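Novice: model the structure of this input:
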Amino acid sequence: MTYDIAAPEPAGMVASLSSLGYSLPAAIADLVDNSISAKASTIDVEFTWAGPDSWIAVIDNGEGMTADDLVTAMTVAARGPAAQRSASDLGRFGVGLKSASFSQARQLTVATATDGEWNVRTWDLDVVEKFGQWRLLRGADKSTTALLDKIRSTTNHGTVVLWRRLNGYHDVTEDDERTQKQFYAEATRVESHLGMVFTRFLTGSRRRTMRVSGTLVDPWDPFLSTHPSVQRLPVEDLPFGGGSVRVEAFVLPSAQRLTSAECDKAGGPRGWLDQQGFYVYRRDRLILAGDWLGQRGVRREEKYNLARIAVDIPAEMDVEWGVDVRKSSVVPPVGLRPHLRRIAMQTRRRASDVLRHRGQVAARTHGDPLLYAWKVQRSDDTVTCRINRGHPLVKAALRPGGGNPDDVRALIRLLEETVPITALRVMHETDTSDDPEPFGGPGPADDGASEVAQRIYEAMVTDGRSPAAARERLRTMPPFDQMQGFWNS
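Specialist: So this is what the prediction gives:
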């Protein structure tokens, strides 16, 4: 047959790779994957504020790469998902380094050495777009080279991945204290995310040392597996496709069996409500944290906050589980869904029993103050329900001189749609299942939901967040985390 060569245009491909929806923590986790695959024992993530010249780097003491290996690593999709990989390789598509980096910066420089000789290559997206060619630059410009010399240690092997010209910072000044504070707040988020994703690599005999701006990353065990009061359900090995999927369910202790510090930590980076559900691991790397895998009628409710389930899938089952490029979502195979649902329902019943008969719920008290419009607490046998003054719409409505009428209307609608009925039921130890769905439930957002989301988005941007950070926050903010709208694009 005759054929045409239809090669993708570089600028369009760059735009596509830059728009895969990486958050900054997820993008850095993709780089850390490469460091672990390179058998690094120490991994440092450095954030340095310098206004428009701010930079982020990931430095490891792994095996490093030869010049040829470096060019392969810098080539988009040089190795597809079917390529042979070592047992320690956490990659899949061969685009993680590039797509993660292009989503965050206009310049990606990698310096690597195996035996003392450092090889350097640079992707400058301005150059790619100007010439319409995949021009991988050898070496780096003078200022980047000077920066690399400062970053590199005296070791004769390892890799440095350096991001410069960071997205969202090109029009700021070095003395912009609010943006500087936001920049370092991102470092704290990265630290928390890495502690969750790489817990199994930060503990045990294979322990790595991981730091973010000099602070040791603290592993976060979502299952409180060493706590004497945690309930473990029997481990199940579900056969599938010539292999098996390991599933272990946990019911965490009630709040009264945890110290205040333990309760705060167990709530996780996103808070108790958003951390319940399945935790899917691939080669010990966390892919998905706290999700009910889209099972019909199975949704997040406070009475199931103590239910967490570990699922270990072999890397060979990536296709069957629909592991995406960002390694942040999965879709379970049809043949396993009934078993996962059965385990989920059993774990949820156990968790509900603990809260109903023995526990106090830590509902909406340990999560991000941006997420919930209501705060429900139980203290000294008294239940309180308060509007969250830290929510962006509430802050906008309370500004001196009165809030914008559109903000106030959006706030009122949000409060109407998210009355914390479920939390109050759990607090009062009841057990019903007729809880309302905000804005009509999951799926495409209607006009009302989109209008409220738009006002929240604008309020966050006005308050100093970048547009990308505001959309990312909306994607995790109930009830918009269960909907499709402009924040997902």
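Novice: CA only for contacts and neighbour counts going forward, please
Specialist: OK.
Novice: sec struct for the residue nearest to residue 375 when sequence neighbours are not counted, please.
Specialist: Excluding the flanking residues, the one nearest residue 375 by CA to CA, 6 or more residues apart in numbering is residue 386, at 5.2 Å. Following DSSP: H, G, I helix; E, B strand; the rest coil, we place residue 386 in the strand state.
Novice: what is the neighbour count of residue 386?
Specialist: 11 (other CA atoms under 10 Å).
Novice: how many other residues sit next to residue 352?
Specialist: Neighbours of residue 352 under the rule other CA under 10 Å: 24.
Novice: contacting residues around residue 187?
Specialist: By CA atoms under 8 Å, 6 or more residues apart in numbering, residue 187 lies in contact with 47, 212-213.
Novice: another one to check against the first:
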Amino acid sequence: MPDRFDIAAPDPAGMVASLSSLGYSLEAAVADLVDNSVSAKATKIDVAFTWDGEGSWVAVTDNGTGMSLPELITAMTPAARGLGAERTAEDLGRFGLGLKTASFSQARQLSVSSRAAGEEWHTRTWDLDLVEATRQWRLLHDADAETTRILDLLRRDLDGGTVVLWRRLNGYGAEETDADQTTQQQFYDDANRVERHLGMVFARFLKDVDLRVQGQPVPAWDPFMTGHPSLQRLPPEDLAFGGSSVRVEAYVLPSAQKLSKDDYNAAGGPRGWLRQQGFYVYRRRRLILVGDWLGLPGMRQEEKFNLARIAIEVPAELDAEWSVDVRKSKVVPPVGLRRHLKRIAQRAREQSADVIRHRGQIAARRHGSVFVYPWRVDRPDGRIKCRINRDHPLVMEVLRTDAERRKVLKALLTLLEETVPVEALRVMHEADAADDPIPFGGDPSQHEEAVARAVQAALINQGRSPAEAKAMIRDMDPFSRLRGFWSE
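Specialist: Below you'll find the predicted structure:
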């Protein structure tokens, strides 16, 4: 092996620029800090956003195991722990870059203060302006007076653990910050976005970890609605690969018609229904990829697949095979698993499309009793026609009038049939929106009871007994989905 060589050390200024430009979003960067807190076995983690114009700051505080001074210096050194470093089962890291790259992407100053059991607090600071000016990796001892004041405030109620503080935030410098209410609102809107993201990424930890943003507990977000009775679960599969097992569980969520407005909005998640469909990849219980079809051939996001969501549990030892990136936000499935993943995805997508397009109602309307539905769907000449059911007892009762008035009512019915808002219905039907019209729905109100009473009176007028009339109403849409006097 040649023994002549040059030391080609990277320029600190160029390296800082590179590490700061890895494409972290704010929420992904904060999540990387929370990873470290979880790995340190913290049971309480606080994320704080404090507005002060160009002096605004963000901090993540935990009560975990903390670090000794040598451990802190290692944690602050870029890539000090590489891929081959031994990690515990709770360690969510991979490259040893997360703390630095996440922080450098959001702030020009990073201070970390930590205290392990039986030790004092140790603090180290990166000032990127100083690194670029001196072209040296000068890791500063302690911090300036204002940073120390903030650290003291954050450590006040901690016996041990770690505080990570970002100051001189990107986008909030003296020339960039307009210290008005709009900018301040944007700052706190960012905090709200971070909260929603953390609730999604760390949902599986929140039973054991008290995670808070701005002092408020972060609610866990379950993308699969596992507690809902109308959820469809496909059989789970354990796919063998690389000496390990990759567990895949596919779900088809309930349609909007079976969800309350609040449940529908919550199930849409932080990114909305369209961008939440697809695979959810977990690594050590931490969500690392949210709603993506993994680049599988022929699979793209479409409204009709909104209900299809699939969980994948990837063992950490398969990081390399899945090409987990530095930000833990992108994966590429191994070639040997792609056909199985595509097969599972196709089945979930087909069931999602079936639920959204059909909802099991059109067939029932075609084959049900003549009195059940106020509308009929026919194909008299190969084209779909929506017709008001003239055999419905309420329609029959209305038409029992003098010839002149009956003529006007029939004209009205024909007008309604010929002006069905097909385009608007198609849009609602395909998107399956939460605000789709639902016939009555829920417990019957006085208005709905009055309609049922009118139907009962019409049936009795047409020769049915009261008991027969109630039995017929029980089979009618939408009363078959409600409880009322006809259910007694």
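Novice: alignment lookup: the residue nearest to residue 375 of structure 1 to structure 2.
Specialist: Here residue 386 of structure 1 stays unmatched in structure 2, going by TM-score structural alignment.
Novice: returning to that earlier point: redo the contacts of residue 187 of structure 1 as TSV? Include secondary structure.
Specialist: As requested, the contacts of residue 187 of structure 1 are exported to TSV (three-state DSSP):
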residue	secondary structure
47	strand
212	strand
213	coil
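Novice: nearest to residue 378 of structure 1 among these?
Specialist: Using CA to CA, residue 212 comes nearest to residue 378 of structure 1 of the contacts of residue 187 of structure 1, at 35.2 Å.
Novice: now the closest one, nearest residue through space, not along the chain?
Specialist: Among residues not flanking residue 212 of structure 1 along the chain, residue 45 sits closest, at 4.7 Å (CA to CA, 6+ apart).
Novice: and the one you found, what's its match in structure 2?
Specialist: Following TM-score structural alignment, the counterpart assigned to residue 45 of structure 1 within structure 2 is residue 47.
Novice: now do residue 233 of structure 1
Specialist: Counting by TM-score structural alignment, residue 233 of structure 1 corresponds to residue 234 in structure 2.
Novice: which residue in structure 1 lines up with residue 265 of structure 2?
Specialist: Using TM-score structural alignment, the partner of residue 265 of structure 2 in structure 1 is residue 264.
Novice: hang on, the earlier thing: give me the buried entries from the contacts of residue 187 of structure 1.
Specialist: 47, 212-213 (16 or more other CA atoms under 10 Å).
Novice: mind putting the residues you listed in a markdown table, distance to residue 474 of structure 1 included?
Specialist: Output for these, formatted as a markdown table (distance: CA to CA, whole Å):
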| residue | distance to residue 474 of structure 1 |
| --- | --- |
| 47 | 25 |
| 212 | 25 |
| 213 | 27 |
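Novice: closest to residue 226 of structure 1 among those?
Specialist: Nearest to residue 226 of structure 1 out of those is residue 212 (CA to CA; 25.9 Å).
Novice: quick check: that closest one touching residue 46?
Specialist: Yes - contact criterion CA atoms under 8 Å: residue 212 of structure 1 and residue 46 qualify, at 6.0 Å.
Novice: what segments of the stretch 1-150 of structure 2 are strands?
Specialist: 44-50, 57-62, 107-115, 122-127, 140-141 (DSSP state E, counting those that start in this stretch).
Novice: tell me which of the ones you listed lies nearest to residue 303 of structure 2.
Specialist: Among those, the nearest to residue 303 of structure 2 by CA to CA is strand 44-50 (34.8 Å).
Novice: which of the strands of the stretch 1-150 of structure 2 sits closest to residue 343 of structure 2?
Specialist: Residue 343 of structure 2 sits nearest to strand 44-50 of all the strands of the stretch 1-150 of structure 2, at 39.8 Å, using CA to CA.
Novice: that closest one vs strand 57-62, what angle?
Specialist: For strand 44-50 of structure 2 against strand 57-62, the angle by axes from the mean of the first three to the mean of the last three CA atoms, to 10 degrees is 170 degrees.
Novice: just to revisit the earlier point, isn't the match of residue 233 of structure 1 right next to residue 250, touching?
Specialist: Yes - the criterion here is CA under 8 Å, and residue 234 of structure 2 meets it with residue 250 at 5.3 Å.
Novice: what residues are shared contacts of these two?
Specialist: By CA under 8 Å, 6+ apart, the residues touching both residue 234 of structure 2 and residue 250 are residue 348.
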